[in-house]
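A.B. asks: Only the shape, not the letters, is given here:
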């Protein structure tokens, strides 16, 4: 099954996450199909905290990709802030 999930990058105590499309059998930070955005939980000032390519997200959902719980939460939060 294809999943839309976070892959942790960055250094110790300074996390940075890439939002990726990956087969569920691959490790979290392993091989992935496509990168569709990022999430920076410690962004401050004018730095962008969350970026998602919505068109690619919708495409992969139509192809049957499942969202992880955290990605689902972030998408709801982002759409709520834009209203």
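C.D. replies: The structure has been received and is ready for your questions. None of these values were measured; they are calculated from a predicted model.

A.B. asks: Please make it C-alpha for all contacts and neighbour counts, starting now.
C.D. replies: OK.

A.B. asks: show me where this protein has strands.
C.D. replies: For the chain, the strands defined by DSSP state E occupy 2-11, 14-23, 34-39, 50-52, 66-67.

A.B. asks: Can you add distance to residue 79 and give those strands back as TSV?
C.D. replies: Listed next are the strands of the chain as TSV, based on distance: least, C-alpha to C-alpha, whole Å:
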stretch	distance to residue 79
strand 2-11	17
strand 14-23	16
strand 34-39	15
strand 50-52	11
strand 66-67	16
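
A.B. asks: Where is the longest helix in this structure?
C.D. replies: When the chain is parsed with DSSP state H, its longest helix is helix 69-82.

A.B. asks: That one packs against which elements?
C.D. replies: strand 2-11 (3 or more C-alpha pairs under 8 Å, 6 or more residues apart in numbering; DSSP states H and E).

A.B. asks: hold the first one in mind and look at this next one:
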């Protein structure tokens, strides 16, 4: 089963996250199927590829709770 999740990148104490489609049983920083954007929690900056996200959601990919809240804030999902 595929999920929309965040993978951590960046330095120690300065995290940034990438929004990826990944197999649900894969570790957090495992190899993603597709990369869909990024999120920086320190500056609240984000950039999402809306068309790709909607395509994956139509194919049945489930977002994690954190990703769902980020997408709601960005008005991508309801």
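C.D. replies: That came through, no problem. What you are looking at is a predicted structure, and each value in this text was computed from that prediction instead of being measured.

A.B. asks: any chance of the strands of the first structure in TSV, with mean neighbour count too?
C.D. replies: Shown next, in TSV, are the strands of the first structure (neighbours: other C-alpha atoms under 10 Å):
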stretch	mean neighbour count
strand 2-11	18
strand 14-23	19
strand 34-39	18
strand 50-52	17
strand 66-67	18
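
A.B. asks: right, so of those strands, which gets closest to residue 78 of the first structure?
C.D. replies: strand 50-52 (7.8 Å; C-alpha to C-alpha).

A.B. asks: Superposed on the second structure, what's the mean shift for that closest one?
C.D. replies: Compared with the second structure after fitting, strand 50-52 of the first structure deviates on average by 0.8 Å (mean C-alpha distance after the TM-score superposition for the first structure).

A.B. asks: what's that strand aligned against in the second structure?
C.D. replies: Per TM-score structural alignment, the counterpart of strand 50-52 of the first structure in the second structure is residues 46-48.

A.B. asks: what sits up against the matching stretch?
C.D. replies: 19, 36, 37, 38, 39, 40 (C-alpha atoms under 8 Å, 6 or more residues apart in numbering).

A.B. asks: hmm, 7 Å instead?
C.D. replies: Stretch 46-48 of the second structure is contacted from outside by 36, 37, 38, 39, 40, using C-alpha atoms under 7 Å, 6 or more residues apart in numbering.

A.B. asks: buried stuff in the longest helix of the first structure?
C.D. replies: Across helix 69-82 of the first structure, burial judged by 16 or more other C-alpha atoms under 10 Å covers 71, 75.

A.B. asks: what is the orientation angle of that helix with strand 14-23?
C.D. replies: 110 degrees (axes from the mean of the first three to the mean of the last three C-alpha atoms, to 10 degrees).
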